[in-house]
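Participant: prediction below, plus the sequence it came from.
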Amino acid sequence: MKSLKYGLMAAAAFIALPALAATPEDVLKTYGDVAEAAYTDSLKSAQDLQTAVEALAANPSEETLAAARAAWRKARNPYQQTEAFRFGNALVDDWEGKVNAWPLDEGLIDYVDVSYGDSSEANVFYTANVIANPILKVGGETIDATEITPELLADKLQEAGEVETNVATGYHAIEFLLWGQDLNGTDAGAGNRPATDFDPANCTGGNCERRVQYLKAATALLISDLQEMVDAWAPGGAARADLVGKGEAGGLATILTGMGSLSYGELAGERIKLGLMLHDPEEEHDCFSDNTHMSHYNDVVGMRNVYFGTYKSLDGKNDVAGASLAELVAEKDPALAEEMKAKLDASLAAFEAMKARAEGGEAYDQMIGEGNDEGNAVVQAAVDALIDQTKSIERVVKALELEEVAFEGSDSLDNPSSVFQ
């Protein structure tokens, strides 16, 4: 009986022990799991987009074009939540330009309105129009584009002439093909390409077979590029290995570099404040589809994912919930943990307000238009929330005693007068 009583007491004591706090190793594993899940959803939704593109090609109609556009919008949601992995992870940053580069000089790809102009001193490929020209002779270079393939887009046309705005691949090239140019400025309306642009039997815009060929090639390339990143974040993949190789402190610094850089320089600065200052619809991320509010909103969701160690998958089968940076901060400085959560919640609320306004009928490019004081204020509130949030991220860096963490900046925030020079 004595031994039994001792055993029961020991078991009770064991049950009463508090759960072990999250460790940096656990946090980094969750971070990798969130990345893998988000890129996996990005790949799956791109494959769904490919199915819709094939249906459009087989039976061009306003219905199949609308379905392809809806599939593109859906595909953007998980991908934009991955952007917090870009900064700090060199492997991701080096790859990102293949799938999400913007803005693009659309005259490289297809026909454009006369208002676009016919030349650019900075870009000899400005109106190359690969869809209309099987053989491109530009700047003393001849490119055989007789067959539009993923290899042609990736190897010959992406950043042709070493010009960053020669974007031939990725989400925004596909977006332009599905919507066409948005010629509405800061008035209502997105791009309005007709389905007959993809119909060789009733062709508008010319070269319909080649336009379909380009759309299929760009979509296939997007899938192969996303597969590369899924593999990189799988257990044993290159991205996970890079993260482990940095050590625990280096890995935590990577998470915070991604959050801080996306929050401040990239999203608050380059993607939002710059366009707001200039009242320029060309400075919106998804400019052909008027989907910018959703891309910005999902960037904010993505930052929350990496901080709280969670991810909500498209089908509910790939959800992640694990050890988080939030737990490490709470253990180190509970007050700062509450502050950081409050700032992240405030940012989410600001972007939910922007999203609600867009869903109510005023697109993002209208919100940033000159003279729209109310819309401008909604967008500025989002910028302010991100800047405020970044200050707390900086305090988290100090609380965790991490060194050499630098966030991306932006002239629109750090040197506004230079924007107008």
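Facilitator: Great, that's in hand. Predicted, not measured: the structure shown is a model, and the values here were computed from it.

Participant: C-alpha only now, for contacts and for neighbours.
Facilitator: Will do.

Participant: could you measure from the nearest residue to residue 351 once chain neighbours are set aside over to residue 353?
Facilitator: Closest residue in space to residue 351, ignoring its immediate chain neighbours: residue 297 at 5.6 Å, by C-alpha to C-alpha, 6 or more residues apart in numbering. To residue 353, residue 297 is 10 Å away according to C-alpha to C-alpha, to the nearest Å.

Participant: between the two, which one's more packed in?
Facilitator: Legend: neighbour count by other C-alpha atoms under 10 Å for residue 297 and residue 353, higher for residue 297 (23 against 18).

Participant: thought residue 356 was touching that one, still the case?
Facilitator: No. Judged on C-alpha atoms under 8 Å, residue 297 makes no contact with residue 356 at a distance of 10.6 Å.

Participant: hmm, back to that, so what's the residue nearest to residue 351 up against?
Facilitator: By C-alpha atoms under 8 Å, 6 or more residues apart in numbering, the residues touching residue 297 are 348, 351, 352, 355.

Participant: does it belong to a helix, a strand or coil?
Facilitator: The three-state label for residue 297, taken from DSSP: H, G, I helix; E, B strand; the rest coil, comes out as helix.

Participant: what residues does residue 137 make contact with?
Facilitator: If you count contacts by C-alpha under 8 Å, 6+ apart, residue 137 has them with residue 143.

Participant: okay, buried residues for the helix or strand hosting it please.
Facilitator: Counting by DSSP states H and E, the element that carries residue 137 is strand 135-138. Neighbour-count burial for strand 135-138 flags residue 136 (criterion: 16 or more other C-alpha atoms under 10 Å).

Participant: next structured bit after that strand?
Facilitator: strand 141-144.

Participant: packing partners of the next helix or strand after that next one?
Facilitator: Going down the chain from strand 141-144, the next helix or strand is helix 150-152, by DSSP H and E. Helix 150-152 sits against helix 208-233, with contacts defined as 3 or more C-alpha pairs under 8 Å, 6 or more residues apart in numbering; DSSP states H and E.

Participant: do me a favour and get the end-to-end distance for stretch 258-271?
Facilitator: 16 Å.

Participant: at which residues are the strands of the stretch 301-421 of the chain located?
Facilitator: Per DSSP state E, counting those that start in this stretch, the stretch 301-421 of the chain carries strands over the ranges 310-311, 320-321.

Participant: what's the last one packed up against?
Facilitator: Counting contacts by 3+ C-alpha pairs under 8 Å, 6+ apart, strand 320-321 packs against helix 24-58, strand 310-311.

Participant: what of the first one?
Facilitator: Here strand 310-311 is seen to pack against helix 24-58, strand 320-321 when contacts are counted using 3+ C-alpha pairs under 8 Å, 6+ apart.

Participant: use this one as the comparison:
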Amino acid sequence: MKKQIKSVLILSCLAIVGIACSSEDTIEDNILDPTIAIEVKKKEFVTNYTNIVFASYADALNKLNELKTAVDTFVATPNENTFQTAKDTWLASREPYGQTEAYRFYDGPIDGGEGEPEGYINAWPLDEALIDYVTTGTGGQDLSDDRQNIINNKEKYPSLTKETLKELSGYDSNESNVTVGFHAIEFLLWGQDNTQPSEKMAGQRALTDFTTATNAVRRGEYLVAVTALLVDDVKSVVDQWKPGASYSSSFLAMSSDDAITKILTGAAKLSKGELAGERMAVAVENQNQEDEHSCFSDNTHRDVYLNAKSIDNIIHGSYKNTDGSIVSGTSLLDILALVNNDEATALTATASEVMNKVTVIFTIGYFDNQLMDETLDNFNNPIMSAVLTLRKQGDELAQAGKSITGNTIDPSV
């Protein structure tokens, strides 16, 4: 009996050892299996992306809360110091928000479905004649329309509330009928930029527009309401990207390939179609400073850099918070190097070239002044040189998406 028990114990031990060895072999095989390694990296990339998205939108919201405080203070006590602080805070709020623009174009919380907030946040170009007085002969609004010049039309709009302004934005399906968002606030703070591009000056709205001028009080009421609305709209996006929130959770739950297709759709479309096309080449083609993104404050040179940076953050898997801390992890380049190292090398070089070129635009400053010296067919000057490389980057991002997921991405908008 003892011999039989001993034999059983020996066989059991051998079986356990065999299972252990088999398990170790499986783990080692999994580690060495490139397909499994790629899948792990894909998941890491998607998770890192959601962390970066939330961090950048949260930074934008924090800065907009600071803007709301500055605007409320200015309207309550309008003087040159509070006026300048409100302008400076608007510029500061553009820094993190500009780095969120690559999170668009794939029906996410920012621009997916009816009532999308993006049109209320960053819509441009706007026809400022709808909001307030403009220089004679400027603005495209039909003055026979009794809805014109909201601030001065007390009978039609006795109360300037968030709800009223939001309802008016985009009326008659006219995209230039923008009454809310960053650029409505920008216009109210700076006024029209009627100087020649060679003068290198932003809008010069007088402080008296908020103190002694006609409808000064209503102008302040409009500014307060539109700033509060912007905070609300950006907060609605932040809330959907919070860890554990409905959209954030569903994004992480979808297949890695589907999530990556969305991520690279946003990055590719911003690079080639939107930034290189609508925001840069169109302005050069029309030779019109009204076509620049932030035409009242002359901050477009900075917008261009920040929008390009939003793409670069995805490519390199890293975002620098406004407090100086870093959110980082697996990058697009990490995955692409495993799938197609040649494409990863090419995209690395192109991304570096893009950032170098938009840095030149930012360093020179005054985008309206720069565009007057450029033409669409000359790629040797700063703007069109950057346009050419941004287009190339958009195509390479689309190709990266196909190589990684097998899905086709159209980088145009």
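Facilitator: Nice, I can see it. Predicted, not measured: the structure shown is a model, and the values here were computed from it.

Participant: kindly provide the TM-score of these chains.
Facilitator: Once the chains are laid over each other, their TM-score by TM-score structural alignment, normalised by the length of structure 2 reads 0.85; 376 aligned residues with a C-alpha RMSD of 2.6 Å.

Participant: re the thing from before, same list (the helices and strands packed on strand 320-321 of structure 1) but as a markdown table, adding distance to residue 321 of structure 1.
Facilitator: Shown next, in a markdown table, are these (distance: least, C-alpha to C-alpha, whole Å):
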| stretch | distance to residue 321 of structure 1 |
| --- | --- |
| helix 24-58 | 8 |
| strand 310-311 | 4 |
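
Participant: columns mean neighbour count and distance to residue 263 of structure 1 on top of these, output as TSV?
Facilitator: Shown next, in TSV, are these (neighbours: other C-alpha atoms under 10 Å; distance: least, C-alpha to C-alpha, whole Å):
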stretch	mean neighbour count	distance to residue 263 of structure 1
helix 24-58	23	18
strand 310-311	23	18
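
Participant: of all the ones you listed, which lies closest to residue 188 of structure 1?
Facilitator: helix 24-58 (26.0 Å; C-alpha to C-alpha).

Participant: so that closest one matches what in structure 2?
Facilitator: Aligning helix 24-58 of structure 1 against structure 2 (TM-score structural alignment) gives residues 42-76.

Participant: with structure 1 overlaid, report how far that stretch is off on average.
Facilitator: Compared with structure 1 after fitting, stretch 42-76 of structure 2 has a mean deviation of 1.0 Å; criterion: mean C-alpha distance after the TM-score superposition for structure 1.

Participant: centre-most residue in structure 2?
Facilitator: residue 101 (1.7 Å; C-alpha atoms, centre = their mean).

Participant: now do the equivalent of that one over in structure 1 against residue 326 of structure 1, distance only.
Facilitator: Counting by TM-score structural alignment, residue 101 of structure 2 corresponds to residue 83 in structure 1. Per C-alpha to C-alpha, residue 83 of structure 1 is found 19 Å from residue 326 of structure 1.

Participant: and for residue 197 of structure 1?
Facilitator: Distance of residue 197 of structure 1 to residue 326 of structure 1, given as C-alpha to C-alpha: 50 Å.

Participant: name the residues of stretch 370-380 of structure 1 that are buried.
Facilitator: For stretch 370-380 of structure 1, by 16+ other C-alpha under 10 Å, it's 375, 376, 378, 379, 380.

Participant: closest one to residue 38 of structure 1 out of the residues you listed, please.
Facilitator: Checking those against residue 38 of structure 1 by C-alpha to C-alpha gives residue 379 as the nearest, at 26.6 Å.

Participant: how close does the closest one get to residue 199 of structure 1?
Facilitator: From residue 379 of structure 1 across to residue 199 of structure 1, the span is 39 Å (C-alpha to C-alpha).

Participant: and the aligned partner of residue 122 of structure 2 in structure 1, what does it touch?
Facilitator: Aligned by TM-score structural alignment, residue 122 of structure 2 pairs with residue 100 of structure 1. Neighbour list for residue 100 of structure 1: 170, 171, 172 [criterion: C-alpha under 8 Å, 6+ apart].

Participant: tell me how far residue 100 of structure 1 lies from residue 295 of structure 1.
Facilitator: Relative to residue 295 of structure 1, residue 100 of structure 1 is positioned 11 Å away (C-alpha to C-alpha).

Participant: Throw the buried residues of stretch 370-380 of structure 1 into CSV and include distance to residue 224 of structure 1, thanks.
Facilitator: What follows is those, written out as CSV (distance: C-alpha to C-alpha, whole Å):
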residue, distance to residue 224 of structure 1
375, 39
376, 39
378, 38
379, 35
380, 37
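
Participant: and which of the residues you listed is nearest to residue 142 of structure 1?
Facilitator: Using C-alpha to C-alpha, those come closest to residue 142 of structure 1 at residue 379, 44.6 Å.

Participant: aligned against structure 2, show me the partner of the closest one.
Facilitator: In structure 2, residue 379 of structure 1 lands on residue 383 (TM-score structural alignment).

Participant: same deal with residue 283 of structure 1?
Facilitator: That one, residue 283 of structure 1, aligns with residue 291 by TM-score structural alignment.

Participant: could you do residue 109 of structure 1 as well?
Facilitator: Aligned partner of residue 109 of structure 1 by TM-score structural alignment: residue 131.

Participant: now residue 285 of structure 1. Nearest residue, chain neighbours left out?
Facilitator: Per C-alpha to C-alpha, 6+ apart, closest to residue 285 of structure 1 is residue 292, 5.5 Å.

Participant: that neighbour - how many residues pack around it?
Facilitator: By the criterion of other C-alpha under 10 Å, residue 292 of structure 1 has 21 neighbours.

Participant: wait, it touches residue 367, no?
Facilitator: No. Contact status for residue 292 of structure 1 versus residue 367: not in contact, 11.1 Å apart, counting by C-alpha under 8 Å.

Participant: rewinding a little: please look at the residue nearest to the centre of structure 2 and residue 310 and confirm they touch.
Facilitator: Yes. Using C-alpha under 8 Å, residue 101 of structure 2 is in contact with residue 310, at 6.4 Å.

Participant: enumerate every residue touching residue 320 of structure 2.
Facilitator: 326, 327.

Participant: which residue lines up with residue 282 of structure 2 in structure 1?
Facilitator: In structure 1, residue 282 of structure 2 lands on residue 274 (TM-score structural alignment).
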